[in-house]
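Participant: Here is a sequence together with a model predicted from it:
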Amino acid sequence: MKKFLVLLISISSFLYSCSSKAQIYPDKDWTTNQNPSDTGWNDPERSTFNRYIIDSTNITGLVIVHKGEIVLEYGDIEENSYIASCRKSVLAILFGKYVENGQINLDKTLEDLKIEDHSPLLNIEKTATIKDVISARSGVFLPGSNGGDFRRLAPERGSVKPGSYWLYSNWDFNLAGHIFEQETNQDIYEDIEQQLVNPLQMQDWDKSLQLKNGNLDVSKFPAYHMWFSTRDMARIGLLMLRNGKWKREQIIPEDWIEAMTTQRTTYKEAQQNAPILKEDGLDLGYGYMWWLIENTSDYKLKNAYSAQGALGQNITVYPEIDVVLAFKTKSDYRRRNSIQTQMEVIKKAVEIYSPEKTN
């Protein structure tokens, strides 16, 4: 019996040590893996990828994180800059706490919420729920206060039932920000500090940079723009990868991480409604304001998902291989990357990972 207990304790200790080793988090600074070749990130492949970033993209900052440690970095990963539509995925994260405690009821309709814009909502549009809005399926095809969406592809207003049709529309996304603040009585940027910046020990966050804007003569709901550094974007990705847990604390409900990354729109429907998506280079479905990588034969990309923004802003999480990729392109430098380039980077970043070739 005594030998059995000793054996049991030994096994438990071993499993705990393995688990602990796999769950590395940054403190105030990131830990850099000093021997990435030992974990499958061999020097020749990393050098080739680095040369690709320099020669074939306009990326200004990039990090790859494996098992909580940086295995590759490029450019300036400290500077804050505009993250474009990645803001939507950040907002989605904030919802979880309030969905769990009941302050946000995803089944509330726009009529329940007393939502109106300059153009009155049609009766059918008023039946859209918060759930429809955050999955880009509201069926309300009004213009947003800022551009950069697929509204030009929208069918006639009132022609589809809310929840039945996907359209990437800034009206939905900006309204999601308004609903968040209305239902929680919280400012988005202050809540980012409370839920993300402070517990994740973000290094570069500057609240003074954060700014809502848009043409409020077009829509009452402004865009909630955000500025982050690449290495702080990677912290967000690591939080998602760890199912909302940071060190010993459950920051975001685990069920909400799953809800955000559950398919609400298939890649086939997304490509049918916005045919331009067929040219992206990866098949992308949609969850709650997160893009889902689908229809891939690469095991490294299985169940992967992304926050994506114009010009070249990206956080991609690869759950199957414990990897986070974050990169950005600072618009102030008048540099930009196409969506096709972003998809290439997402694929190439893990093509260089060869666990079978560890030293």
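Facilitator: That came in fine, so what should we check first?
Participant: alpha carbons only for contacts and neighbour counts from here, please
Facilitator: OK.
Participant: can you map out the strands along the stretch 251-359 of the chain?
Facilitator: For the stretch 251-359 of the chain, the strands defined by DSSP state E, counting those that start in this stretch cover 283-286, 291-294, 305-309, 313-318, 323-328.
Participant: Point out the most buried one among those.
Facilitator: strand 323-328 (a mean of 29; mean count of other CA atoms under 10 Å).
Participant: which residue ranges form the helices in the stretch 251-359 of the chain?
Facilitator: 254-260, 267-273, 339-351 (DSSP state H, counting those that start in this stretch).
Participant: tell me what the second one is packed against?
Facilitator: In terms of contact count using 3 or more CA pairs under 8 Å, 6 or more residues apart in numbering; DSSP states H and E, helix 267-273 is assigned the packing partners strand 283-286.
Participant: just how off-centre is the strand it packs on within its chain?
Facilitator: Distance, stretch centre to chain centre, for strand 283-286: 13 Å (CA atoms, centre = their mean, to the nearest Å).
Participant: Can you tell me which helices and strands it packs against?
Facilitator: Partner elements for strand 283-286 (3+ CA pairs under 8 Å, 6+ apart): helix 267-273, strand 291-294.
Participant: For these, give me CSV that also has distance to R87.
Facilitator: Below are the helices and strands packed on strand 283-286 laid out as CSV (distance: least, CA to CA, whole Å):
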stretch, distance to R87
helix 267-273, 20
strand 291-294, 13
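Participant: quick one, which of these is nearest to L91?
Facilitator: When the helices and strands packed on strand 283-286 are ranked by distance to L91, counting by CA to CA, first place goes to strand 291-294 at 13.9 Å.
Participant: N105: neighbour count?
Facilitator: When neighbours are counted by other CA atoms under 10 Å, N105 registers 15.
Participant: I should have written R235 there, sorry.
Facilitator: Neighbours around R235, by other CA under 10 Å: 26.
Participant: what's the answer for Y333, then?
Facilitator: 9.
Participant: which stretches of the stretch 51-200 of the chain form helices?
Facilitator: 86-101, 130-134, 170-184, 188-192.
Participant: For H66, find the nearest of the strands of the stretch 251-359 of the chain.
Facilitator: Smallest distance to H66 across those (CA to CA): 4.6 Å, for strand 323-328.
Participant: Comparison target, given below:
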Amino acid sequence: MMAIDFPVDEVRHDEGWPASSWTMIDDIAAAGWSLERLNDAFHYAGSIATDAMMIVQGGREVASWGDITRRYNCHSIRKSFLSALMGPYVEDGTIDLSLTLEALGIDDVEGLSAVEKKATIYDLLTARSGIYHPAGYETPWMRAIKPPRHSQPPGTAWCYSNWDFNALGTIFAQLTGRGVHDALRDTIARPLGMEDFRHDDEHRDGWMVQDACSQHPAYPFAMSTRDLARFGLMYLRDGRWGPRQVIPAAWVATSVLPYSDAGARGSYGYMWWLARAGTGFPGVVQPEGSFSAQGSGGHFLVVIPPLDLVVVHRVDTAIPGRVVDRFQFGQLLRLILNARHAVNRR
């Protein structure tokens, strides 16, 4: 599939899209925000390890905190990037979700069993492969929840496993002939007019992480808060950016369906987290239809369609021990939503 570099100047501020830069909402009170309660949210952000945050409504910036131009490691948000990138290639037939690992010739260091090789691309995309082979770039939590090897056949049980996500990166490159980072630059970053993302001969905001335990490397990204907000806005608008359909709308819709129950973390779709009956983050009721991309240490991109809202939260996880946990972010998101709702309750 040929990547298309869409001209950013076709997107106009007055149509509810950022052009070369974000514009601020002129009157946040008129837009339904309580300035006093919004200040409460930012005061709380200042008391935890928040390093940058941005709130977008209607395609315009409501408020921000910290340096929203600084590129931070996105950690597991990389998986939602890959999910988006797969959409155009599934639509044009380059990627067939029914293909098995056996048909693709996918194996690993310890060898995959005949049963494991029956897992499909779809099983990996929904984190239901049943393959619990060692994987690189895993957090302690991910290693702790991984069941014993060969305990589940493909397609029967959900497990948030980096083996699935890393192997999908290998499969993407194999079927498309493109690296994940180059594909994101051409398919998403340029069409959306991302201001800070770089991936060329001089600067690499995407890299590969190998681990001896597996043949399939991780593919981290560094991205600024304001560029991540563009990605969230595109998903809020069903894969569209201005007049262009960047990611197929049907793919966006199916990506955020609840294929698996993720307990207190909500539900899981195509490498996106979904609110389930309001659950997802402790201490806050998310509006129905909310979904998010999440990265270790406090990286959150939350999309709330009923409120036309995108919230991005970042932490400088390059500093050892610097973390915003799910409980803290849940409290922060509750304060943000309270600020959004406050005017309407008066």
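Facilitator: Perfect, I can see it now. What you see is a predicted model, and the numbers here were worked out from it, not measured in a lab.
Participant: Indicate which one of the helices and strands packed on strand 283-286 of structure 1 is closest to I54 of structure 1.
Facilitator: Of these, nearest to I54 of structure 1 by CA to CA is strand 291-294, at 25.3 Å.
Participant: Which stretch of structure 2 lines up against that closest one?
Facilitator: Aligned using TM-score structural alignment, strand 291-294 of structure 1 spans residues 273-276 in structure 2.
Participant: check contacts around the alignment partner in structure 1 of V115 of structure 2.
Facilitator: Under the alignment (TM-score structural alignment), V115 of structure 2 pairs with I124 in structure 1. Going by CA atoms under 8 Å, 6 or more residues apart in numbering, I124 of structure 1 touches 158, 161-162.
Participant: let's see 10 Å
Facilitator: Counting by CA atoms under 10 Å, 6 or more residues apart in numbering, I124 of structure 1 touches 111, 139-140, 157-162.
Participant: For the residue mapped onto Y72 of structure 2 from structure 1, which residues are in contact?
Facilitator: With TM-score structural alignment defining the correspondence, Y72 of structure 2 maps onto S81 in structure 1. By CA under 10 Å, 6+ apart, the residues touching S81 of structure 1 are 209, 226-230, 313, 328-332.
Participant: Skipping adjacent residues, who's closest to S81 of structure 1 in space?
Facilitator: Sequence neighbours aside, W227 is the residue nearest to S81 of structure 1 in space, at 4.8 Å (criterion: CA to CA, 6 or more residues apart in numbering).
Participant: And the one you found? What does it align with in structure 2?
Facilitator: In structure 2, W227 of structure 1 lands on A222 (TM-score structural alignment).
Participant: That match looks like it's in a strand, true?
Facilitator: Yes: assessed with DSSP: H, G, I helix; E, B strand; the rest coil, A222 of structure 2 lies in a strand.
Participant: Residues contacting whatever helix or strand S20 of structure 1 lives in, please?
Facilitator: In this structure, S20 of structure 1 is located in helix 2-22 according to DSSP states H and E. Identification of contacts with helix 2-22 of structure 1 by CA under 10 Å, 6+ apart yields 1, 23, 66-68, 247, 322.
Participant: Go again with 6 Å.
Facilitator: Helix 2-22 of structure 1 is contacted from outside by K67, using CA atoms under 6 Å, 6 or more residues apart in numbering.
Participant: Any buried residues in stretch 55-73 of structure 2, and which?
Facilitator: 55-65, 68, 70-73 (16 or more other CA atoms under 10 Å).
Participant: just the helices of the stretch 51-200 of structure 1: most buried one?
Facilitator: Most buried of these, by mean neighbour count (mean count of other CA under 10 Å): helix 130-134, with a mean of 25.
Participant: average gap between that helix and structure 2?
Facilitator: Compared with structure 2 after fitting, helix 130-134 of structure 1 has a mean deviation of 0.5 Å; criterion: mean CA distance after the TM-score superposition for structure 1.
Participant: and that helix, what does it pack onto?
Facilitator: The criterion is 3 or more CA pairs under 6 Å, 6 or more residues apart in numbering; DSSP states H and E, and there are no helices or strands that helix 130-134 of structure 1 contacts.
Participant: hmm, try it at 8 Å
Facilitator: Other helices and strands packing on helix 130-134 of structure 1, by 3+ CA pairs under 8 Å, 6+ apart, are helix 170-184.
Participant: and the helix it packs on, how far from structure 2 on average?
Facilitator: Once fitted to structure 2, helix 170-184 of structure 1 is off its aligned match by 0.7 Å on average (mean CA distance after the TM-score superposition for structure 1).
Participant: Check the offset of that helix from the chain's centre.
Facilitator: With CA atoms, centre = their mean, you get 17 Å for helix 170-184 of structure 1.
Participant: Name the residues that touch that helix?
Facilitator: Against helix 170-184 of structure 1 from outside (CA under 8 Å, 6+ apart): 88, 91, 95, 98, 103-104, 113, 130, 133-134, 136, 138, 140-149, 186-188, 219, 221-224.
Participant: Of the contacts of S81 of structure 1, which is the most crowded?
Facilitator: Neighbour counts for the contacts of S81 of structure 1 peak at K328, which has 34 neighbours (criterion: other CA under 10 Å).
Participant: and the equivalent of P155 of structure 1 over in structure 2, how many neighbours?
Facilitator: Matched by TM-score structural alignment, P155 of structure 1 corresponds to P147 in structure 2. P147 of structure 2 has 15 neighbours, counted by other CA under 10 Å.
Participant: Tell me which stretches of the stretch 51-200 of structure 2 form strands.
Facilitator: Ranges of strands in the stretch 51-200 of structure 2, per DSSP E, counting those that start in this stretch, are 52-57, 60-66, 71-73.
Participant: CSV for those, including distance to G330 of structure 2?
Facilitator: Putting those into CSV (distance: least, CA to CA, whole Å) gives the following:
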stretch, distance to G330 of structure 2
strand 52-57, 14
strand 60-66, 17
strand 71-73, 21
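Participant: so who does the most centrally placed residue in structure 2 touch?
Facilitator: Centre of structure 2 computed as the mean C-alpha position; nearest residue by CA atoms, centre = their mean is A293, 3.1 Å away. If you count contacts by CA under 8 Å, 6+ apart, A293 of structure 2 has them with 76-77, 80, 271-273, 300-302.
Participant: repeat for G66 of structure 2
Facilitator: So G66 of structure 2 contacts 51-53 (CA under 8 Å, 6+ apart).
Participant: May I see these organised as CSV, with distance to A30 of structure 2 added?
Facilitator: CSV is the format used below for the contacts of G66 of structure 2 (distance: CA to CA, whole Å):
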residue, distance to A30 of structure 2
D51, 28
A52, 25
M53, 22
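Participant: between these, which is closest to L335 of structure 2?
Facilitator: Distances from L335 of structure 2 to the contacts of G66 of structure 2, taken by CA to CA, are shortest for M53, at 13.4 Å.
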